[in-house]
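[1] here is the input, now give the coordinates:
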Amino acid sequence: MQTEDVNRNNEKLDLRNCTHGQLETLLAELGQPKFRAKQIEDWVWVKNATSLDQMTNLSKALRAELADYVTLGGVEEIARQVSQDGSRKYLLRFPDGVAVECVGMPSKNRLAVCVSTQAGCAMGCAFCATGASGLTRSLTAGEIYEQVMHVRDDFNTRVTSVVMMGQGEPMMNYDATLAALRRLNSPEGAGIGARHLTVSTCGVIPMIKRFANEPEQFTLAVSLHSANQSTRNILMPGVKKYSLIHLYDVMGEYVDKTGRRPTYEYALIQGVNDNEDELGALCDFCRGTLAHVNIIQLNEVPGSKLKPASPERAEEFVARLASVGVEATIRNSRGADIDAACGQLRQRMQEL
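    Below you'll find the model as predicted:
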């Protein structure tokens, strides 16, 4: 990379998406020592600086010179909703106009953040507001990370866990998702323990196999929603080609290889996957495995015919799973009084 070429073509280096090596190379060409790269990265990844002017341990002259060659990207908050339970949902817009959602969920001495890995989603799940609008584009690692830092700064408290369960299929944006996870885990980033960083997938089998071979102890959650193949095909058409038999096998391989407990997400939908046959299939699928089942009260999406099953039915699912030795819990619903489901806030803003 030649600084003259960057300047002439007006192609600035985005500090949130460049590598350490790229930054060192630029600084060397500007006649700066290598340690400047570490200083700049501290501002970007730890302090979440929004402009070069905030980097006060760099001289004004260097900041002015860097402005010709680098940009900080950044997000603009275009909508924000606050729930009675303290959860906050954000719609953030990147410089190219693409908008995504993220959520901050506080509890005693903890702050969990749910982030998006793509703008929109190509998987087309029947119960998801995001899938209705299709995929716009995948996010960069920096854009995924930046959502977490935006929530951290808004709450003015440390983030203790992150779930990649927002818009998009993380496994279809694998490299950026993994890079974001590693930055979130790094002491030179957010410093969040690997076991508190969770990736949720619809069940993209080749990527689950790849994920099992990563050295970090990141956590895996699989959106199951039915252990009956025909029902799952209707609810989750994007993973039709990955059969439940193969998913069962690959999840066994995942547990054998990592020793980690995966989670199955199961959104109870009235009259669709809450009957006795579906419950029996779920028990059979999970029996004898290490998996934990998260029973989810479906978020109603405007215009959708799908409705949540009753709380009593959710309790029955938990009890039956327990009777066959499968640990299950009902996920505590957060943000029920706001546009809590993935894609709802973005959808609402588009309608205005």
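[2] C-alpha only now, for contacts and for neighbours.
    Fine.
[3] shouldn't Ser230 be within a helix?
    Yes - under DSSP: H, G, I helix; E, B strand; the rest coil, Ser230 sits within a helix.
[4] count the neighbours of it for me.
    Ser230: 11 surrounding residues under other C-alpha atoms under 10 Å.
[5] how near is it to Arg63?
    Between Ser230 and Arg63 the distance, using C-alpha to C-alpha, to the nearest Å, works out to 59 Å.
[6] quick check, Arg232 in contact with His225.
    Yes - shown here, Arg232 and His225 form a contact pair, counting by C-alpha atoms under 8 Å, at 6.8 Å.
[7] more neighbours: these two, which one.
    His225 (25 against 21).
[8] ok, the more buried one to Pro302 distance?
    Taken as C-alpha to C-alpha, the span from His225 to Pro302 is 20 Å.
[9] same check, this time on Ala64
    49 Å.
[10] ok, these two, which is more surrounded?
    Taking neighbours as other C-alpha under 10 Å, Ala64 and Pro302 compare with Ala64 leading, 13 against 10.
[11] list the contacts for the closest residue in space to Glu327 that isn't next to it in sequence?
    In space, and not counting its chain neighbours, Glu327 is closest to His292: 5.2 Å by C-alpha to C-alpha, 6 or more residues apart in numbering. The contact partners of His292, by C-alpha atoms under 8 Å, 6 or more residues apart in numbering, come to 261-264, 326-328.
[12] this one next, for a side-by-side:
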Amino acid sequence: MSSLPLITAQTEEKLLAFLTEHGHTKFRAQQVLDWVWRKRVTTFDAMINLPPALKNLLAEHFRFHTPEIVEIHGSADTTRKFLTKMEDGSLVESVIIPAAVAENGEKSERVTLCVSSQVGCAFGCKFCASGLLGLKRHLTTGEIIGQILSAETIAEKRVNNIVFMGMGEPLSNFDNLADALEIITSHRGLEIGARHITISTSGFVPGLKKLAAYPRQIRLAVSLHGATDEVRDQIMPVNKKWPLSQLIPALEEWSRGRNQMPTLEYILIRDINDSPKDASHLVRIAKRLHAKVNLIPYNTVEGLPWKRPSEERCRSFRDAVHKARIPVTMRYEKGHDINAACGQLRLRKEQEKNGSTPR
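    Presented below is the predicted three-dimensional model:
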């Protein structure tokens, strides 16, 4: 494993600073980025309009690398989950979710990628497979970007919509996340509009405060899953450190000055958070935050005790939120037949590697 940084992990600002220090102009930085992101070369020798001395300089200080694709699982609904191996052997999950139909009813060209930000997760949400093996480490900026490059190889299309809803808590890896966002949104990078990027947080308040100061109009989704501290404490350990009395003001701070509505993600778990009383508490929070609500019937994970509510109970909960004039959708998980919930594929692979079997 080389110690050289990845060229694909360099923001325009960082690359420009490096080249300026070595006597090169802004124009040269723009040329390099054009080769990397427009022409998608994978060697410095392929940058044919650069002088040999500059190509040698780049090769001495940077390198190209894309994570190894270990497994690809295709779903009946066209969702594809893939597992990549990082250079230290860490396994990371990502999910490609094509949209078959656009809002106007025509064929959609949207390709969404669900990206991971950490190897595992320290937050231990009780319904999620990502935290069952704990947190191994943060993903680097290059490893975050590498998932996008791998996805485009698999899909044979450009990714144009990104959700940070894979393994890990994105806001606890803020510095690497911020650099990745610069590369993703830059017109000299992947050039994906900020409004086509969603960051999901479990309620990590310090990271939310940093995101509130971040200038780009990135969308925000909050894994709420419980509308009272009593319920949220059962399934979201993060709530014990940053309860709703701290989380809600942090969300209000993020919303201030933005023409955006946060989305409250709410996984419906039978007999835990799916009662009419729970719906009433959720409505109060959504009204205070001027938020949308995204309901998700629980995606069963082997080894965890939670159950999915009946279809009738899910619809009843949705109707109660809708009746209160809160924008609400019911999102049925994609890739249920390929275990596309966060962490499931990695968990199975790690168990196989360690000689155990999934519970």
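[13] now the TM-score, please.
    After superposition, the two chains reach a TM-score (TM-score structural alignment, normalised by the length of the first structure) of 0.89; 343 aligned residues with a C-alpha RMSD of 2.4 Å.
[14] buried stuff in the top strand by length along the first structure?
    If you go by DSSP state E, the first structure has its longest strand at strand 99-107. By neighbour count on 16 or more other C-alpha atoms under 10 Å, the buried set for strand 99-107 of the first structure is 99-106.
[15] again, but for stretch 157-176 of the second structure
    For stretch 157-176 of the second structure, by 16+ other C-alpha under 10 Å, it's 158-174, 176.
[16] which of those residues fall in helices?
    In this view, those that belong to helices under DSSP state H are 174, 176.
[17] between the buried residues of strand 99-107 of the first structure, which is nearest Leu13 of the first structure?
    The closest of the buried residues of strand 99-107 of the first structure to Leu13 of the first structure turns out to be Ala99 (C-alpha to C-alpha; 21.5 Å).
[18] I'd like to know how far whatever residue of the second structure lines up with the closest one sits from Leu133 of the second structure.
    Using TM-score structural alignment, the equivalent of Ala99 of the first structure in the second structure is Leu91. In this structure, Leu91 of the second structure and Leu133 of the second structure are 12 Å apart, going by C-alpha to C-alpha.
[19] equivalent analysis for Cys121 of the second structure, please.
    For Cys121 of the second structure, the distance to Leu133 of the second structure - C-alpha to C-alpha - is 8 Å.
[20] same check on Pro98 of the second structure?
    In terms of C-alpha to C-alpha, Pro98 of the second structure sits 29 Å off from Leu133 of the second structure.
[21] again, but for Asp271 of the second structure
    To Leu133 of the second structure, Asp271 of the second structure is 26 Å away according to C-alpha to C-alpha.
[22] which one in the second structure is aligned with Lys305 of the first structure?
    Checking TM-score structural alignment: Lys305 of the first structure goes with Pro305.
[23] now Gly146 of the second structure, what's its secondary structure?
    Going by three-state DSSP: Gly146 of the second structure is helix.
[24] now do the contacts for it.
    65-67 are the contacts of Gly146 of the second structure under C-alpha under 8 Å, 6+ apart.
[25] just the buried residues of those.
    Among the contacts of Gly146 of the second structure, those classed as buried by 16+ other C-alpha under 10 Å are 65-67.
[26] picking up where we left off before, out of the contacts of His292 of the first structure, which sit inside strands?
    Reading strands off the contacts of His292 of the first structure with DSSP E, I get 263-264, 328.
[27] which of these ranks first by neighbour count?
    That'd be Tyr264 among those, by other C-alpha under 10 Å, with 23 neighbours.
[28] which position in the second structure aligns with it?
    Using TM-score structural alignment, Tyr264 of the first structure sits opposite Leu264 in the second structure.
[29] contacting residues around its match?
    Contacts of Leu264 of the second structure by C-alpha under 8 Å, 6+ apart are 221-224, 286, 291-294.
[30] any idea how far the residue nearest the centre of the first structure lies from Phe211 of the first structure?
    The centroid of the first structure falls nearest to Met164 when counting by C-alpha atoms, centre = their mean (2.0 Å). According to C-alpha to C-alpha, Met164 of the first structure stands 14 Å off from Phe211 of the first structure.
[31] ok, Ser83 of the first structure next?
    From Ser83 of the first structure to Phe211 of the first structure the distance is 34 Å (C-alpha to C-alpha).
[32] please apply the same query to Ala319 of the first structure.
    31 Å.
[33] who has more neighbours, these two?
    Phe211 (21 against 16).
[34] what helix or strand does that one sit in?
    helix 205-212 (DSSP states H and E).
[35] give me the contact list for that helix.
    Against helix 205-212 of the first structure from outside (C-alpha under 8 Å, 6+ apart): 171, 174, 242, 246-247, 250, 254, 257-258.
[36] from the residues you listed, which single one is nearest Ala341 of the first structure?
    Met171 (20.0 Å).
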